[in-house]
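Novice: Predicted model, plus sequence, below.
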Amino acid sequence: MERALGMKSGVLHNKLNEACESHKLTAIDLIALYHATEGDETLIDGMLMECGLTAMAIPKAERAPSLPHQAIDLNAKVASIGQRALELTSRGRITRSERNTLVSVATSAMGSIAILIHDIEARFQAVPTVACASDILMQTMTM
């Protein structure tokens, strides 16, 4: 891994060792490690957990055509996660694959929440009155 990051032997080990004062892991190192490990976010997640925070991947899927559609789609995702979690926990044990799938779907839903929040903020901070009026008009037309 050190070779892939362009580091001398032992440097990465020292950067990951809290007791080592001569080398410290930087944000740039974390980003390089993330890319060198093909998207393994374990170190970033661990760092954020130490701060009481979490991160989520933003899905690259197409967005729903409107905020109400986004909210309905998100609600369906969350409901399916709950249903699947109930099914799996009633069995008592789940496989690693089932766990990973459930976590992946939940993470995707969290990303959808982030996109929805972003879209809501962007829409109502830009031109609040016009945005509200256009939403009301669009909803009335679809009824």
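Specialist: Happy to help now that I have it. Numbers count the residues shown, from 1 in each chain.

Novice: drop to CA atoms for contacts and neighbour counts, all remaining ones
Specialist: Noted.

Novice: who does the longest helix along the chain touch, helix- and strand-wise?
Specialist: Secondary structure assigned by DSSP state H gives helix 96-126 as the longest helix of the chain. The contact analysis (3 or more Cα pairs under 8 Å, 6 or more residues apart in numbering; DSSP states H and E) places helix 96-126 against helix 67-91, helix 128-142.

Novice: quick one: which of these is nearest residue 11?
Specialist: With Cα to Cα as the measure, helix 67-91 is the member of the helices and strands packed on helix 96-126 nearest residue 11 (41.9 Å).

Novice: before we move on, the earlier item: the longest helix of the chain vs helix 67-91, what angle?
Specialist: 160 degrees (axes from the mean of the first three to the mean of the last three Cα atoms, to 10 degrees).

Novice: ok, structure two:
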Amino acid sequence: MSVTNQVLGKNSTLLQVPFLNLMANIVQRAGSVMVRVGGNSQESAHLVAMGEILNGRVLSKNLTGVTGTTQTPPLDFTPDLLYMMRNISELVNVHWFLGIPWWVEFTTTPFDLAIVPAATSILGPYLLGLQAGNEPDMYNLHGHRP
């Protein structure tokens, strides 16, 4: 999730052409593409209101808050990230799996569902599923996640 601005685009109107070309080539051969947006950064990702991140960007990383074995920065992202994904889907036949945080931050409540209503309404039929937790089967082995 933390590299979406480098891979997918800066925002919903400035998409990465190399990514679009790659997806179009795969779609031409396979019919459709499934892409997962998530990873280690989904665990500390927070959906914020449009306009809270400067310069029209879809995400902001807190590089001073880096933690864990992967040194993944906490990040904020706006609904424009989801609109960017939707726009990509409307240009080429891409469908998405979206990662959500395993825990609500600073609580023992599982699954931060704040992103779900925005993701389902914006991505609509292009959203294949939501994935809670990144590599939860590994949590116990390295002891760095709840």
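Specialist: Sure, I can see it. Since this is a predicted model, take the numbers as computed values, not measurements.

Novice: what TM-score do we get after superposing?
Specialist: Once superposed, chain against chain, the TM-score is 0.23 (TM-score structural alignment, normalised by the length of structure 1); 67 aligned residues with a Cα RMSD of 5.9 Å.

Novice: Could I get the buried residue list for the strand or helix carrying residue 141 of structure 2?
Specialist: Remark: residue 141 of structure 2 resides in helix 139-142, with elements defined by DSSP states H and E. The neighbour-count check on helix 139-142 of structure 2 (16 or more other Cα atoms under 10 Å) flags nothing as buried.

Novice: So which of the helices and strands packed on helix 96-126 of structure 1 is the most surrounded?
Specialist: helix 67-91 (a mean of 14; mean count of other Cα atoms under 10 Å).

Novice: And that helix, what does it pack against?
Specialist: helix 96-126.

Novice: quick one on the thing from earlier: looking at the helices and strands packed on helix 96-126 of structure 1, which is closest to residue 110 of structure 1?
Specialist: Closest to residue 110 of structure 1 of these is helix 67-91 (Cα to Cα; 9.0 Å).

Novice: between that closest one and helix 128-142, how big is the angle?
Specialist: 70 degrees.

Novice: and residue 18 of structure 2, how many neighbours does it have?
Specialist: Neighbour count of residue 18 of structure 2, defined by other Cα atoms under 10 Å: 12.

Novice: Also the one 10 residues further on?
Specialist: When counting by other Cα under 10 Å, one arrives at 13 neighbours for residue 28 of structure 2.

Novice: Show the subsequent helix or strand relative to the strand or helix carrying it.
Specialist: Assigned by DSSP H and E, residue 28 of structure 2 belongs to helix 17-30. As assigned by DSSP H and E, the chain's next helix or strand after helix 17-30 of structure 2 is strand 33-37.

Novice: Pull the residues that contact that next one.
Specialist: 1, 4, 23, 26-27, 93-99 (Cα atoms under 8 Å, 6 or more residues apart in numbering).

Novice: Which positions within the helix or strand following it qualify as buried?
Specialist: Sequence-wise, the next helix or strand downstream of strand 33-37 of structure 2 (DSSP H and E) is strand 45-47. For strand 45-47 of structure 2, the neighbour count (16+ other Cα under 10 Å) marks 45-46 as buried.
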